[in-house]
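Novice: Provided below are the primary sequence and the corresponding predicted coordinates.
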Amino acid sequence: MKITIKDKEYDSGAFTIAKHQAVVKAWNACEGKDLFKEPYTEEQLKELSAAMALCFGLKPEEITENVSVEEITYFFYGIQNETINKFNALFLEVEENFTNGSGELPNELQPDN
């Protein structure tokens, strides 16, 4: 994913284990929250900002001072969507290579019945 802060673009790069763990921990801490009906607490926003900062190689205050709550929330939905799309593309590639695009196992891999 990419964000722009003060006319400079940042790319989150690979979704590493450390990034994944930070994102999941922050997002789970906000489960059931809503932008208006049950808004995030200051502590939750700090945790979301810290996880987002880690993903982009920034300091948490660079996020809290320059990124809107809507953009922070969008990042978490976006990173989930991007990860699912990458997984699906990898899965389809493996399936296509493994089954030669037919959806059937090659003869040499068919179980002997």
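Specialist: Thanks, I have it. Residues are numbered from 1 along each chain as shown.

Novice: Could you use CA atoms for every contact and neighbour count after this?
Specialist: Will do.

Novice: longest helix of the chain?
Specialist: The longest helix of the chain (DSSP state H) is helix 69-99.

Novice: Could you list every helix and strand that it packs against?
Specialist: On a contact count with 3 or more CA pairs under 8 Å, 6 or more residues apart in numbering; DSSP states H and E, helix 69-99 meets helix 42-56.

Novice: now the angle from the helix it packs on to helix 69-99?
Specialist: Orientation check (axes from the mean of the first three to the mean of the last three CA atoms, to 10 degrees): helix 42-56 against helix 69-99 gives 50 degrees.

Novice: What is the next helix or strand after helix 42-56 packed up against?
Specialist: Downstream of helix 42-56, the next assigned helix or strand under DSSP states H and E is helix 60-66. Applying 3+ CA pairs under 8 Å, 6+ apart, one finds that helix 60-66 contacts helix 42-56.

Novice: What residues of the helix it packs on count as buried?
Specialist: 44-56 (16 or more other CA atoms under 10 Å).

Novice: about what we covered before: buried stuff in the longest helix of the chain?
Specialist: For helix 69-99, using 16+ other CA under 10 Å, the buried residues are 69, 72-73, 75-76, 79, 95.

Novice: Next, format those as TSV and append distance to Lys8.
Specialist: Converted to TSV, those look like this (distance: CA to CA, whole Å):
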residue	distance to Lys8
Val69	19
Ile72	17
Thr73	20
Phe75	17
Phe76	20
Ile79	20
Glu95	39
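
Novice: hold the first one in mind and look at this next one:
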Amino acid sequence: MPIERLEAERNVSSDSPRDITGDDARDIAGDATGDVTSDKGDISEAVIVLTRHIERLEAELATAVTDRDASRMQAAQVDILNAVLEIERTRLTEARQEADRWRELATAPRGLWAWLRRPA
């Protein structure tokens, strides 16, 4: 919840006609039924507001958990793809070495003696 909204709700509740912090004799010896009724109303309003906040936070939490799970799955896929890429790089290096070895054999100078010494 944005801090501005909390401050606005705090200002609205502090502007109420009841003085919660006062030590006035009317507050202590005043009409007991009026205080009880307004306290129940304040409590039920607070419960309603807090219930809405909890529901909203639960929805946001569910969304965050879903996003987190998707991010973890994507990270796992990236790790797997990096491993496959490393294997393919190794295979490419081996294939280049093999091609270089064959090229050296194919381009090696052969003389008459190499031709004569070759196995039949």
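Specialist: All right, it came through fine. Keep in mind it's a predicted model, so treat the numbers as computed, not measured.

Novice: Now the TM-score, please.
Specialist: Here the TM-score for the pair of chains, by TM-score structural alignment, normalised by the length of structure 1, is 0.34; 54 aligned residues with a CA RMSD of 3.9 Å.

Novice: related to what we said a few turns ago, taking the buried residues of helix 69-99 of structure 1 as a set, which two sit the farthest apart in space?
Specialist: Val69 and Glu95 (39.2 Å; CA to CA).

Novice: What separation do you get for Ala26 of structure 1 and Leu54 of structure 1?
Specialist: Note on Ala26 of structure 1: its distance to Leu54 of structure 1, by CA to CA, to the nearest Å, is 12 Å.

Novice: Check His20 of structure 1 too.
Specialist: In terms of CA to CA, His20 of structure 1 sits 10 Å off from Leu54 of structure 1.

Novice: what is in contact with the two at once?
Specialist: Taking CA atoms under 8 Å, 6 or more residues apart in numbering as the contact rule, His20 of structure 1 and Leu54 touch no residue in common.

Novice: I'd like the next helix or strand past the one helix or strand Leu6 of structure 2 maps to.
Specialist: Assigned by DSSP H and E, Leu6 of structure 2 belongs to helix 3-14. Next along the chain after helix 3-14 of structure 2, taking DSSP H and E as the criterion, comes helix 25-29.

Novice: and Glu70 of structure 1, what does it touch?
Specialist: Contact partners of Glu70 of structure 1, counting by CA under 8 Å, 6+ apart, are absent.

Novice: Revised request: answer the last question for Asp69 of structure 2.
Specialist: With the criterion set at CA under 8 Å, 6+ apart, Asp69 of structure 2 makes contact with nothing.

Novice: Can you tell me the SS state at it?
Specialist: helix (DSSP: H, G, I helix; E, B strand; the rest coil).

Novice: Distance check, it against Thr63 of structure 2.
Specialist: 10 Å.

Novice: Tyr77 of structure 1 versus the closest residue to Asp11 of structure 1 other than its chain neighbours, what's the distance?
Specialist: Excluding the flanking residues, the one nearest Asp11 of structure 1 by CA to CA, 6 or more residues apart in numbering is Lys2, at 4.4 Å. For Lys2 of structure 1, the distance to Tyr77 of structure 1 (CA to CA) stands at 13 Å.

Novice: How about Ala18 of structure 1?
Specialist: 18 Å.

Novice: same thing with Glu95 of structure 1?
Specialist: Counting by CA to CA - Glu95 of structure 1 and Tyr77 of structure 1 are separated by 27 Å.

Novice: which stretch of helix or strand covers Val36 of structure 2?
Specialist: helix 32-107.

Novice: where's that helix relative to the chain centroid, distance-wise?
Specialist: Offset of helix 32-107 of structure 2 from its chain centre (CA atoms, centre = their mean, to the nearest Å): 5 Å.
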